[in-house]
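Participant: sequence-free structure coming up:
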């Protein structure tokens, strides 16, 4: 997992270095040309709607639904989800400020795509938790495919709406993966240590119970581990 995160970070840094020069690759220009061929006024409302999932008015309900769904099953991840998503906001603001590349529509803050970054983290975590669940295999794979399709649809919508170049979208994917995977490892590591501490406390639990062998109560140690 960490190897993939390191590779993703290296990819992001490479893309950021090129983007900082304000250089546009042939792939950026080709992607824009191809997307223009697919433009149709009938698609505009759908593209705006899909893109809205990455806006604050789309992300906040998604996070709230995620917390509500996770709370009965895993309070650890229900509490971690809002923190992880807040981190994506900090990351994208810092990266946009550092790179400062214009969008295709000439607005500021093109690299990386914050929409893609945020949704890669949200739905990437959903895929991770889904595959760690006890749901039937078919449901896990269908859910994962659906989550991936949503992220790809939002990525395409950002190109369609001329909000980003292809390399901006790729940067959002790379940074999202580079951030999500170590975050998952950290949460699992902290949770593992917390569980270990609770088990150690339970094993050393001492209860005071009254006995009938004398006037004073006797301390009886209840050991839950074999000697």
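Facilitator: Nice, thanks for sending it over. Just so we're clear, the structure is a prediction, and the values are computed from it rather than from any experiment.
Participant: make it CA atoms for all contacts and neighbour counts henceforth
Facilitator: Will do.
Participant: Shouldn't residue 104 be within a strand?
Facilitator: No. Counting by DSSP: H, G, I helix; E, B strand; the rest coil, residue 104 is not part of a strand but coil.
Participant: my read: it touches residue 165, true?
Facilitator: Yes. Residue 104 is in contact with residue 165 according to C-alpha atoms under 8 Å; the separation is 6.4 Å.
Participant: which of those two has more neighbours?
Facilitator: Per other C-alpha atoms under 10 Å, whichever of residue 104 and residue 165 has more neighbours is residue 165, with 27 against 16.
Participant: could you list every residue that touches that one?
Facilitator: Contacts for residue 165 (C-alpha atoms under 8 Å, 6 or more residues apart in numbering) come out as 28, 31, 32, 103, 104, 110, 159.
Participant: Which helix or which strand is home to the third one?
Facilitator: Meaning residue 32. Per DSSP states H and E, residue 32 falls inside helix 26-37.
Participant: Which neighbouring elements make contact with that helix?
Facilitator: Using 3 or more C-alpha pairs under 8 Å, 6 or more residues apart in numbering; DSSP states H and E, the elements in contact with helix 26-37 are helix 137-160, helix 166-203.
Participant: a markdown table for the ones you listed, including distance to residue 12?
Facilitator: Output for the helices and strands packed on helix 26-37, formatted as a markdown table (distance: least, C-alpha to C-alpha, whole Å):
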| stretch | distance to residue 12 |
| --- | --- |
| helix 137-160 | 16 |
| helix 166-203 | 5 |
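Participant: out of the ones you listed, which comes closest to residue 125?
Facilitator: Proximity to residue 125 (C-alpha to C-alpha) singles out helix 166-203 among the helices and strands packed on helix 26-37, at 7.4 Å.
Participant: Run the chain-centre distance for whatever helix or strand comes next after that closest one.
Facilitator: Elements were assigned by DSSP H and E; along the chain past helix 166-203, the next helix or strand is strand 206-209. With C-alpha atoms, centre = their mean, to the nearest Å as the basis, strand 206-209 stands 46 Å off its chain's centre.
Participant: Second structure for comparison follows:
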């Protein structure tokens, strides 16, 4: 077994473990759909930090990190990678991970059917769709972390570290906006982050193996 295959196994195992945690959370939420004590504590703590001016800004940021916006950002990034690389080698894992995470997010939401926090606790644009896991956080996490995974390998260590810190900061910002607006409980955004990260870890190495196997059988060197 070569080094690439070992890395693939480790990342897949980590992705599977995180997916397992997400599903465990889904089971717990299905059994107890109401907020946990920490959920209520965090949301009520953030209510005291709200102001009309800040709420408007946070609502705008949240819209920029919504699942619909993430689909648009993903399309732009995929096109940019294809044009830059003249290959789908890096673009396909990004598109695949985002699509798979979005599908899993929808399925878990429909299975758990957890209600959102009460409308009286929400500000900005109130939401009433299912709450666990957070689609905003899932989509943001899978996109930034998958993009990081396919680009950071060729960067100097300092730039790679800076890119990693920036990616984590974007995820934290997204989670905070959802909590600030009262659109989700803490456990919802945690589940979204775990689900997005699980796809970001597992899908790129899996697709890399698939692409290499396809390349061995079909003459697609111009694409790969």
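Facilitator: Yes, it's here. Just so we're clear, the structure is a prediction, and the values are computed from it rather than from any experiment.
Participant: Next, the TM-score between them, please.
Facilitator: The TM-score (TM-score structural alignment, normalised by the length of the second structure) is 0.80; 199 aligned residues with a C-alpha RMSD of 2.1 Å.
Participant: Would you mind getting the average deviation of the helix or strand following the helix holding residue 32 of the first structure from the second structure?
Facilitator: Per DSSP H and E, the first helix or strand lying C-terminal to helix 26-37 of the first structure is helix 44-51. Mean deviation of helix 44-51 of the first structure relative to the second structure after superposition (mean C-alpha distance after the TM-score superposition for the first structure): 1.3 Å.
Participant: whereabouts in the second structure does the helix holding residue 32 of the first structure align?
Facilitator: Aligned by TM-score structural alignment, helix 26-37 of the first structure falls on residues 37-48 of the second structure.
Participant: Identify each buried residue in that stretch, please.
Facilitator: For stretch 37-48 of the second structure, the neighbour count (16 or more other C-alpha atoms under 10 Å) marks 39, 43, 47 as buried.
Participant: Could you double-check that the last one sits in contact with residue 179?
Facilitator: No. Contact status for residue 47 of the second structure versus residue 179: not in contact, 9.1 Å apart, counting by C-alpha under 8 Å.
Participant: what is in contact with the two at once?
Facilitator: Counting by C-alpha under 8 Å, 6+ apart, residue 47 of the second structure and residue 179 have no contacts in common.
Participant: follow-up on the earlier one: quick one, which of the helices and strands packed on helix 26-37 of the first structure is nearest to residue 81 of the first structure?
Facilitator: Residue 81 of the first structure lies closest to helix 166-203 among those, at 10.3 Å (C-alpha to C-alpha).
Participant: Could you tell me how far the closest one lies from the centre of the chain?
Facilitator: 10 Å.
Participant: Tell me the helices and strands packed up against it.
Facilitator: On a contact count with 3+ C-alpha pairs under 8 Å, 6+ apart, helix 166-203 of the first structure meets helix 2-20, helix 26-37, helix 75-99, helix 114-131, helix 137-160.
Participant: which outside residues touch the second one?
Facilitator: What it means is helix 26-37 of the first structure. With C-alpha under 8 Å, 6+ apart as the criterion, helix 26-37 of the first structure contacts 159, 160, 165, 166, 167.
Participant: possible to save those as CSV with distance to residue 82 of the first structure?
Facilitator: Converted to CSV, the contacts of helix 26-37 of the first structure look like this (distance: C-alpha to C-alpha, whole Å):
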residue, distance to residue 82 of the first structure
159, 27
160, 29
165, 28
166, 28
167, 27
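Participant: Which members of these are the farthest-apart pair?
Facilitator: 160 and 167 (13.9 Å).
Participant: quick one on the thing from earlier: of the contacts of helix 26-37 of the first structure, just say which sits nearest to residue 47 of the first structure.
Facilitator: Of all these, residue 47 of the first structure sits closest to residue 160, with 7.3 Å by C-alpha to C-alpha.
Participant: Surely that closest one and residue 45 touch.
Facilitator: No. Residue 160 of the first structure is beyond contact range of residue 45, at 11.5 Å (criterion: C-alpha under 8 Å).
Participant: Looking at the two, which is more packed in?
Facilitator: Each of residue 160 of the first structure and residue 45 has its neighbours counted (other C-alpha under 10 Å); residue 160 has more, 25 against 10.
Participant: Mean deviation, stretch 91-104 of the second structure versus the first structure?
Facilitator: Averaged out, stretch 91-104 of the second structure is 2.5 Å away (mean C-alpha distance after the TM-score superposition for the first structure).
Participant: quick one: stretch 183-202 of the second structure aligns where in the first structure?
Facilitator: Mapped onto the first structure using TM-score structural alignment, stretch 183-202 of the second structure covers residues 163-182.
Participant: what separates that stretch from the chain centre, distance-wise?
Facilitator: Distance of stretch 163-182 of the first structure from the chain centroid (C-alpha atoms, centre = their mean) equals 11 Å.
Participant: How about stretch 209-223 of the second structure?
Facilitator: 28 Å.
Participant: And for stretch 178-185 of the second structure?
Facilitator: 16 Å.
Participant: same deal with stretch 66-77 of the second structure?
Facilitator: In terms of C-alpha atoms, centre = their mean, the centre of stretch 66-77 of the second structure is found 12 Å from the chain centre.
Participant: Give me the contact list for that stretch.
Facilitator: Here stretch 66-77 of the second structure makes contact (C-alpha under 8 Å, 6+ apart) with 63, 64, 91, 94, 95, 98, 135, 136, 139, 140, 143.
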